[in-house]
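Visitor: give me a 3D structure for the following:
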Amino acid sequence: MSTKFIYDNFLLENKFAEELYHNYAKQQPIIDYHNHLPPQQIADDTIFSNITNVWINGDHYKWRAMRTLGVNEEFITGGASDEDKFKNWAKTVPYTMRNPLYHWTHLELARYFDIHELLNENSAERIYQETKEKLNTNAYSCQNLLHKVNVEVVCTTEDPIDNLEHHQKIAKSNLSIKVSTAFRPDKAIYINNEGYNSYIDLLENAADISINSYQDLCDALKSRIEFFDKNGCKLCDHGLDQIYFENFTENEVNLIFKKKRNNQEVSNKEALKFQSAILLFLSETYHEFEWVQQFHLGALRNNNERMLRVLGPDTGWDSIGDYSQAQKLSKFLNTLDSKDKLTKTILYNLNPADNEVMATMIGNFNDGSIKGKVQYGSGWWFLDQKDGMTKQINALSNMGLISCFIGMLTDSRSFLSFPRHEYFRRVLCNLLGDEIKRGELPNDMEWIGKMVSDISYNNAKEYFKF
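Guide: Model (predicted):
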């Protein structure tokens, strides 16, 4: 075995796993169909001044670990120098053993910088300086970081009010990597969120439509969908605690929306009716435009109100929620399907207790019209680690067809996160290799290798038609 921690056969425990990974998975391009990368940095081909800027800033996975170790916020999101922030992360890394951060950290150092030294307090200064020297060259520009790991498609996530200027700039450039976007209209759905009316005012300006009624809102959102579609968008995404499905009438929903626009209180029951209506409208519109819709379900967000006030959302204060998912999700999908308006759909759960719920739910609406039309998405957020990936793969295998699965995504804000695809592929190949070794699968490398290639790349290529 190599003395390197990240060596050629990392996570691959037998010769079958090794053959599957090296011959069928390793060289496949990456289609990263959901992430939160800033498109401006791609458009501008940003050169990062140091590793903190590209690796630690914005990464709430790392922030949570540092806070747990007792690192002061000054060295996480505060005013400390970039070098001091990196050194505090380096001090934290040895304590992350058995957390996926330990694996990801060393995979990313190896793949982008050819650094195989373990990151800790003793190596921090050397690694900071070596990565800084490399990052300050054109070879490590934003676009070249994507090229280094064989990225073919990147799909960022934008709000309906976004003018997509950075995507337009990228489209006119010579970049060989396909960069698209996904439409994320959550702020238009959550009617009782603070600042809802202010957001609708921004949507009015973006759509150039006065929004005084529920129909106006629908017209404005459809106008933005048309705009996104003209700019190459073929996906949407929703981050919801659960799918909403309450009975409603158009008149009820219109009155609820007008109450809100008049700054009157909307009850929880009224909010659920409104959210149900707008979600169905959006999904029917996605079908009209032949988009893929994604639903990320089950996060309990912004638990720490004190830190939310200080730092804002998406800064590391979210956790797994225990919402009821099955019944309303079924009714929602069934309503769309009964109208023949169910578009390609990907379901992601954050609570692992819902794995089998999602794995069986997709089978209810895979109607033979499209291969893998309704997908059970990869392990997400707290579940995008070895154990979470394995459990998702097993649930889908046991209750569906893993061979139709469209594989991994990063869901990340960092340009150094793409080795997560490699991590997923190694986990997949080791799982299959182990079953070949035990005789649970045949030693048919041609067929199982094809399945690995399909899950790693080909299925997503066919599904999204980028």
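Visitor: use CA for all of it now, contacts and neighbours both
Guide: OK.
Visitor: after the strand ranked longest in the chain, which helix or strand is next?
Guide: Ranked by residue count under DSSP state E, the longest strand found in the chain is strand 151-158. Per DSSP states H and E, strand 151-158 leads on to helix 165-171 as the next helix or strand towards the C-terminus.
Visitor: coming back round to it: now the longest strand of the chain: buried residues?
Guide: Neighbour-count burial for strand 151-158, with 16 or more other CA atoms under 10 Å as criterion, is recorded at 151-158.
Visitor: let's see this one next to it:
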Amino acid sequence: MTEGTLITDDFLLTNKKAVLLYHEYAKNLPVIDFHNHLAPSQIAENKKFANLTEIWLKGDHYKWRAMRALGVDERLITGNASDYDKFKAWADIVPATLRNPLFHWTHMELKNPFGIHEYLNAGSADSIYQRTNELLSQDGFTSRSLLKKFKVEMLSTTDDPCDDLTYHQQLNNEGFEIRVKPSFRPDKVFAISKPDSFKHYLKLLSEKSGIAITDLSSLLDALKNRVDFFDLHHCSISDHGLSILPSRFTLSPAEEQEFKVFLKSDQAVFSNPDAFTGLILTELCKMYHQRGWVQQFHIGAIRNNNIGMLHKLGPDTGFDSIGDYKHAENLTAFLSYLNLTDQLTRTVVYNLNPADNEMIATMLGNFADGRVKGKMQFGSGWWFLDQKDGIEKQLNALSNMGIVSSFIGMLTDSRSFLSYSRHEYFRRILCNLLGSEMETGLLPDDEKWVGGMISDICYHNAKNYFGLNPQN
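Guide: Predicted coordinates:
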């Protein structure tokens, strides 16, 4: 196979305007990464990774799905095979991933930060593994060094309300130049349909908050205690992973009494989990509004479809997909409920089903308030949609039915320190889209005008939206 890859300086830039826009207005901007799943412990400890498998393949369910689809045995994916054998299994199937975004991402991540300009395949696997491992053993390739290489200015990790935020506090006390902020992700408190794990989680929440949870009121007090704790530790972002937003936001007196009995009994089912989720979620959202936080909602995934593999490997192992939920009525009811009392804070909604793009773009426009620029954000292409086609569809829906110039741009949403190439990928796609329209006369032939908008989308809008001034 050819030695040089297609990941050149002008990769994805198909016209002269796109090349100019990317290199002059996007390429060198810092990164504001307002949602990822990096482990704060690995940043605080300035982790040095043992090999390329550890930093690149472990936890990457995108790659795992591709390997399974191509007949790779689970032992070489999540099993007990050696790190070298797992990497070799991945390298062997990379040539077969043509037209899947993994093919582009793989070679972008090898080029930056490792400087590797050849295709990964069975023939190149050994030399690439050796070269990357040599680099990973150096101080310039620790977790913190990699963040600096990718020009990360701020990143927000995903943290459970019961987390003690020790590593965030350590990084803050050290004065680490990259702001590492927690985000509040209370998904486990909505899992009332799984009573054993739910009640176990409430015991932990009770311990962490110092509040005995015996009813609805004390549960909300415990959550407020944790929101306050996160706020003291420089949190200003919340996040929620829900298949669909709830449709009811109150419990009847009888349901409140039922919840109290449910907590202290062996009752297996709570009669109205939708209303419970709605009440807890909206009360949390009011707390976010009071503190000036941003709230994020990732909606539309149907998770853990392969029950056998869920039992074997647990969640987040590559068995989730796009759901076909009907979001419109629930979304408008939820946003309206908070807006009625002027308690709707800045909001980002990420959609997983492209069939819902236009609905969500128009729905969010209903709740712009004329006070905060870009208050209601249609989030970037997420999960299965963070590839070229998905990114372009999201940008087009937002452009046609909203205002793309106030868009806050891309995020990483990854557990890998190498995934910051996703920001480069997004920026190239954005510049190519706008550059093409300049070439065809759909946009003004004004480099500074269009380039300024690109710089805003890639960096400045997010910096302003998340209030990243020195005291925050």
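Visitor: reformat the buried residues of strand 151-158 of the first structure as JSON lines; add distance to residue 184 of the first structure.
Guide: Converted to JSON lines, the buried residues of strand 151-158 of the first structure look like this (distance: CA to CA, whole Å):
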{"residue": "151", "distance to residue 184 of the first structure": "23"}
{"residue": "152", "distance to residue 184 of the first structure": "22"}
{"residue": "153", "distance to residue 184 of the first structure": "19"}
{"residue": "154", "distance to residue 184 of the first structure": "16"}
{"residue": "155", "distance to residue 184 of the first structure": "12"}
{"residue": "156", "distance to residue 184 of the first structure": "10"}
{"residue": "157", "distance to residue 184 of the first structure": "6"}
{"residue": "158", "distance to residue 184 of the first structure": "6"}
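Visitor: ok so, going back, how close does the longest strand of the first structure sit to the second structure?
Guide: Here the mean offset of strand 151-158 of the first structure against the second structure after fitting is 0.6 Å, by mean CA distance after the TM-score superposition for the first structure.
Visitor: by contact count, what packs against that strand?
Guide: Packing partners of strand 151-158 of the first structure (3 or more CA pairs under 8 Å, 6 or more residues apart in numbering; DSSP states H and E): strand 30-32, strand 178-183.
Visitor: which residues in the second structure does it align to?
Guide: Mapped onto the second structure using TM-score structural alignment, strand 151-158 of the first structure covers residues 152-159.
Visitor: contacts for that stretch, please.
Guide: Stretch 152-159 of the second structure is contacted by residues 30-40, 177-185, 237, 239 when judged by CA atoms under 8 Å, 6 or more residues apart in numbering.
Visitor: just the buried members of those residues?
Guide: Listed as buried from these are 30-38, 40, 178-185, 237, 239; burial here means 16+ other CA under 10 Å.
Visitor: how close does the spatially most central residue of the second structure sit to residue 202 of the second structure?
Guide: Geometric centre of the second structure, nearest residue: residue 413, 2.8 Å, by CA atoms, centre = their mean. Per CA to CA, to the nearest Å, residue 413 of the second structure is found 27 Å from residue 202 of the second structure.
Visitor: outside of stretch 408-419 of the second structure, which residues touch it?
Guide: By CA under 8 Å, 6+ apart, stretch 408-419 of the second structure touches 32-39, 55-56, 59-60, 109, 113, 143, 146-147, 377, 379-380, 383, 420, 422-423, 426, 456-462, 465.
Visitor: that one aligns to what range in the first structure?
Guide: Residue span in the first structure matched to stretch 408-419 of the second structure, by TM-score structural alignment: 406-417.
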